[in-house]
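1. Show me how the following folds:
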Amino acid sequence: MLYSLVNVNQRLDRVVLDPLNVQYLDFVTKPFNIRNLSIHAQIFHKMRENILPRIKDKVKKLTVDPISMKFILGVVRYSQLYSLSLIDYKPKILLQYFSNDTSLHLLMNRITHMNVEGFLDDNELLVEDELNIFAMILSFSRCLIDLTYRMHYSRKYFRMSSLIISNTCCLSNALTKLTIYVNIFDDCLYLLNVSLEYLSTLIIRINKIDLSSLSKKLFKLKYFTLTTPAHTRSYNEELVPLLCRMLNLEELTLCLSVVRNNSTYVDGDELYDDVLKYMPRLNKFTFNIHTYVSCYRSIDLPSNIDIRNSFIRRGCPSIDAWTDEKFILSRNNCHVYSLPYEFDDFLFMTNCFQGGRFDKVRKILIIEAMAIHSSNQLDIEIIEEEESSTEVEYEPATASKNSISRLSSDTTEKKTISSKSKRYCKFKKEWIKISKYASFLQECRSNSSLAYCCVCKSNFSIANGGKYLIDRHLEQGNHKRLAAIEAENKSRSMFDFIDPPSKLTSMVAAELTLVYHGVRHEHSYNSQSCTVDVSKKLFHDSTIAKNISCGRTKARELAVNVL
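-> Here you go, the predicted structure:
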């Protein structure tokens, strides 16, 4: 729209070219408009000739794609630009720009934030091209502190190599935050151990976690995010030792699937003993951990309640968990995650899923034969699966209310209930009326054995204790801390500091309002006097209308000497 509003008139130019409106420019072409390349060329030509020279010193963030790049970059010098995003590139095309475009080199030498997002077909295994691109970014961008490098739509992520060690180890000292997709676990360790040792924030998605031999303590890393779309059998051998080396970590995010043989699930006690106790400065832990157990001998696996209690004992009450009720073909699954759920995918879902609220989820991966039922948010048909998994993408019907109901098999389940089956406590609405609970307790609509804390913004279990578990949650250190913060930051209405208006003040305000209205709309003083007389008859039960007096002389004095 920017090009169509410029040069209409001076007033519109001031609005359109205001620094607040042009400091961030996005020139990415929508996919459904690519066929109109000639029209886009005309638009970009007009932008280059008439607009960019006028706003070159106001632009701070710039986003371009292969279509718009040749029209936007190299035309003017963006003196205030600090962030550049290159979107929808193939590695070969991007490599040509980095190799031949000197204007891009000059621009990259000044920016501090860069985002490179492209796509790679599965039959394009251009590992060397990607390595060269990554090396060029680090060599040209000497001031770079925040880099995002992602290639989408590929089953083969970026693969690091010793080819670029000599080029990057002395040029990456300024880089403090990196977001990247890589192929194997060694690529992650390579970044941490060799070339990017000054990182404080690493957000990484790994295609496969396997064995490695690299090791080094990571004192400078403060924020670490690790996600992987595949199972890993190297959790204890590789991932746990890596996390234990991050001694000064303040925020940790994990999204992974662990495969184990003849062992138990990953629970709160194991996470604390193996990982969390080595991170004394950790103040935020966000996780989504799926455990797949393959067992050919009889072992006792913990229940949902046992898993939840293991996290509650370690001071993490804001979690939810679900497990398979029995072994199927000597296999079992457990899913445990922090609340609220912060990830955009939910992988390895089975028919033991109990439902919940998942506002950010955009992709699910379902295993085994099951169906999804939902009232109005989702509409996904039954998916039958034997050994392989099926990936389903969906968009929620509403942005504010996303929920996934529990999964059940497409055949009627026949459960044998023993005479000594365990009975669980259920939420009672009268608890909300109790004074010490009223400020935080709410009902969890998806599960009657859970309660919702509006202070912690999470569910917690009451299945095995009822009010006792509510009292225990009330005494949790995390709940007390959040409650204190909420009480401290709770805003008061401005009217709390203003005395209620007196009768005289209300009458004066009414008279001034009436006079201002008359002046604004060019009413005569006589007509205002008549309006007052009519108001007294119409609103005879109003104290203000009954006592107001605003004749011609008084109205004139208020208009001239007060207003």
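2. okay, CA-based contacts and neighbour counts for the rest of this
-> OK.
3. Around Asn173, how many other residues sit close by?
-> The tally of other residues near Asn173 (other Cα atoms under 10 Å) stands at 18.
4. Now do the SS call for it.
-> Secondary structure, DSSP: H, G, I helix; E, B strand; the rest coil: Asn173 is coil.
5. Tell me which residues touch the nearest residue to it once chain neighbours are set aside, please.
-> Nearest residue to Asn173, sequence neighbours excluded (Cα to Cα, 6 or more residues apart in numbering): Tyr198, at 5.9 Å. Neighbouring residues of Tyr198 by Cα atoms under 8 Å, 6 or more residues apart in numbering: 172-176, 220-221.
6. Now flag whichever of the residues you listed is closest to Phe460.
-> Minimum distance to Phe460 across the contacts of Tyr198 is 31.6 Å, recorded for Leu221 (Cα to Cα).
7. so that closest one touches Glu251, yeah?
-> No. Leu221 is beyond contact range of Glu251, at 9.7 Å (criterion: Cα atoms under 8 Å).
8. Could you pull up the residues touching Leu5?
-> So Leu5 contacts 12-13, 16 (Cα under 8 Å, 6+ apart).
9. Looking at those residues, which is nearest Lys546?
-> Taking Cα to Cα as the measure, Lys546 lies nearest Leu12 of the contacts of Leu5, at 49.1 Å.
10. So which of Leu221 and Glu251 has more stuff around it?
-> With neighbours defined as other Cα under 10 Å, Leu221 and Glu251 compare such that Leu221 has more, 23 against 18.
11. Just say helix, strand or coil for the more buried one.
-> From three-state DSSP, the assignment for Leu221 is coil.
12. another one to check against the first:
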Amino acid sequence: MKIKWLDLESSFMKNILHVVDYPNLYGLGLYNIEEETAKYLFTDERLISSIFKNQITTLIIAIDPDKKDWSIMENICNQIFTVFINLTHLIFCHASYKNNARLLFKNRSPTFSSSSLLILNIKVQTFRVCLYILDGRLEQLHTLHIELANILPPSEEIENQRKIPNLKYFVLSCLLKTSSYNQLILPLLYRMTNLEKLALDLTVSVKETFIDGYYLKKNILNHISQLKQFTFDIRSYMFINNEMNLPSKEDIQRRFDDFPYTNVISCVDYFLEYKEGLCHIYSYPFLMKHYEDVTNNFPDGL
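-> Model (predicted):
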């Protein structure tokens, strides 16, 4: 059999994998998988000893969209890193970007690790999980696409000082607004000493100034010297009052004059009734998968 890649739906997985030998198979896509199916599949001695352990380097997992239990992701992750010892690419994909099958560790010290994984695309529940993924247990990882449900300080001490020299490409997005950007996100980025490509998709609560071109140059570009590509879609919300000198859209746009890497489009809205301002900045052409916080002032140029 010369088959190199198989995409399989949950109910047919085991039958198809058992029907013949696949000596050239290196890629596997498992769709609508449930925890019991994964457990049954990943403990099959015949598959483990041949295909899974020795051949599969790229694995795509799509969790059953009707399964919302966070333990599913943890259990499946633990099984994957135990069984697929030569895995280099691991991608968790979902039909909807708000799918709730996210990685959340019940244990304070998760045990998974890999010395071969290079690329990981995953959705997680908390910033704590993100720190665990980047604490050195995936020592060869050079590309990480990670979507968080929220960004809050972890309740326990986690290794978050070690440099992450192997990471070259980092994509970070979060569904919910965070007020911990300076406290959590910036220190994490500063650990990525050899980062070459960065993408941020965030909604941030700020106190004194919007996130604009000056801010990005001072707090990101000046600290990541190897950066070659920077794309972003950042919405910053700020409490406003009558005494503040509020910037206009033109003011914000001027702060991106001579901004490297990309063209930038910006818009500003003030909701006086709620005493709130919104500054929306994004790199152009727009590369993110979805839009957030689109107002009547949203400009052309997507």
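13. After superposition, what is the TM-score?
-> Once superposed, chain against chain, the TM-score is 0.90 (TM-score structural alignment, normalised by the length of the second structure); 294 aligned residues with a Cα RMSD of 2.1 Å.
14. ranges for the helices of the second structure?
-> 13-19, 35-42, 45-47, 53-54, 71-83, 127-133, 186-190, 213-216, 249-254 (DSSP state H).
15. Now tabulate the ones you listed in a markdown table and tack on distance to Thr111 of the second structure and mean neighbour count.
-> Shown next, in a markdown table, are the helices of the second structure (distance: least, Cα to Cα, whole Å; neighbours: other Cα atoms under 10 Å):
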| stretch | distance to Thr111 of the second structure | mean neighbour count |
| --- | --- | --- |
| helix 13-19 | 27 | 13 |
| helix 35-42 | 17 | 16 |
| helix 45-47 | 22 | 14 |
| helix 53-54 | 19 | 16 |
| helix 71-83 | 8 | 18 |
| helix 127-133 | 10 | 20 |
| helix 186-190 | 22 | 16 |
| helix 213-216 | 36 | 16 |
| helix 249-254 | 46 | 16 |
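16. Tabulate the ones you listed (TSV), appending distance to Asn242 of the second structure.
-> Converted to TSV, the helices of the second structure look like this (distance: least, Cα to Cα, whole Å):
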stretch	distance to Asn242 of the second structure
helix 13-19	63
helix 35-42	55
helix 45-47	68
helix 53-54	64
helix 71-83	48
helix 127-133	35
helix 186-190	31
helix 213-216	23
helix 249-254	18
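17. closest one to Ile224 of the second structure among those helices?
-> helix 186-190 (6.9 Å).
18. okay, and that closest one goes to which residues in the first structure?
-> Taken onto the first structure by TM-score structural alignment, helix 186-190 of the second structure occupies residues 240-244 there.
19. what's the mean distance for that stretch versus the second structure?
-> Aligned to the second structure and superposed, stretch 240-244 of the first structure gives a mean residue distance of 0.9 Å (mean Cα distance after the TM-score superposition for the first structure).
20. so how far is that stretch from its chain's centroid?
-> 25 Å (Cα atoms, centre = their mean, to the nearest Å).
21. number of nearby residues for Tyr468 of the first structure?
-> Tyr468 of the first structure: 11 surrounding residues under other Cα under 10 Å.
22. Tell me which residue of the second structure matches up with it.
-> Under TM-score structural alignment, Tyr468 of the first structure pairs with no residue in the second structure.
23. Now do the SS call for Tyr468 of the first structure.
-> Relying on three-state DSSP, one would call Tyr468 of the first structure helix.
24. My read is that Arg110 of the first structure contacts Leu104, right?
-> No. With contact defined as Cα under 8 Å, Arg110 of the first structure does not reach Leu104; the gap is 10.3 Å.
25. circling back to that earlier point, inside helices: which ones of the contacts of Leu5 of the first structure?
-> Among the contacts of Leu5 of the first structure, DSSP H puts 12-13, 16 in helices.
26. Now these in CSV, please, with extra columns for neighbour count.
-> As requested, those are exported to CSV (neighbours: other Cα atoms under 10 Å):
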residue, neighbour count
Leu12, 13
Asp13, 14
Val16, 18
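27. distance of the residue nearest the centre of the first structure from Lys536 of the first structure?
-> Closest to where the C-alpha atoms of the first structure average out (Cα atoms, centre = their mean) is Glu342, at 6.1 Å. When distances are taken as Cα to Cα, to the nearest Å, Glu342 of the first structure and Lys536 of the first structure turn out to be 60 Å apart.
28. For Leu103 of the second structure, find the nearest of the helices of the second structure.
-> Short answer: helix 71-83, nearest of the helices of the second structure by Cα to Cα, at 5.0 Å.
29. which secondary structure elements does the closest one contact?
-> helix 35-42 (3 or more Cα pairs under 8 Å, 6 or more residues apart in numbering; DSSP states H and E).
30. So which bit of the first structure is the helix it packs on matched to?
-> By TM-score structural alignment, helix 35-42 of the second structure lines up with residues 91-98 in the first structure.
31. for the matching stretch, the distance to its chain's centre please.
-> 31 Å.
32. now stretch 264-272 of the second structure
-> Its chain's C-alpha centre lies 26 Å from the corresponding centre of stretch 264-272 of the second structure when counted by Cα atoms, centre = their mean.
33. For it, which outside residues touch it?
-> Applying Cα under 8 Å, 6+ apart, the external contacts of stretch 264-272 of the second structure come out as 240, 248-249, 252-253, 256, 276-284, 295, 297-299, 301.
34. And it, what's buried?
-> Neighbour counts using 16 or more other Cα atoms under 10 Å place 264-270 of stretch 264-272 of the second structure among the buried residues.
35. equivalent range in the first structure for stretch 7-24 of the second structure?
-> Mapping stretch 7-24 of the second structure onto the first structure (TM-score structural alignment) gives residues 63-80.
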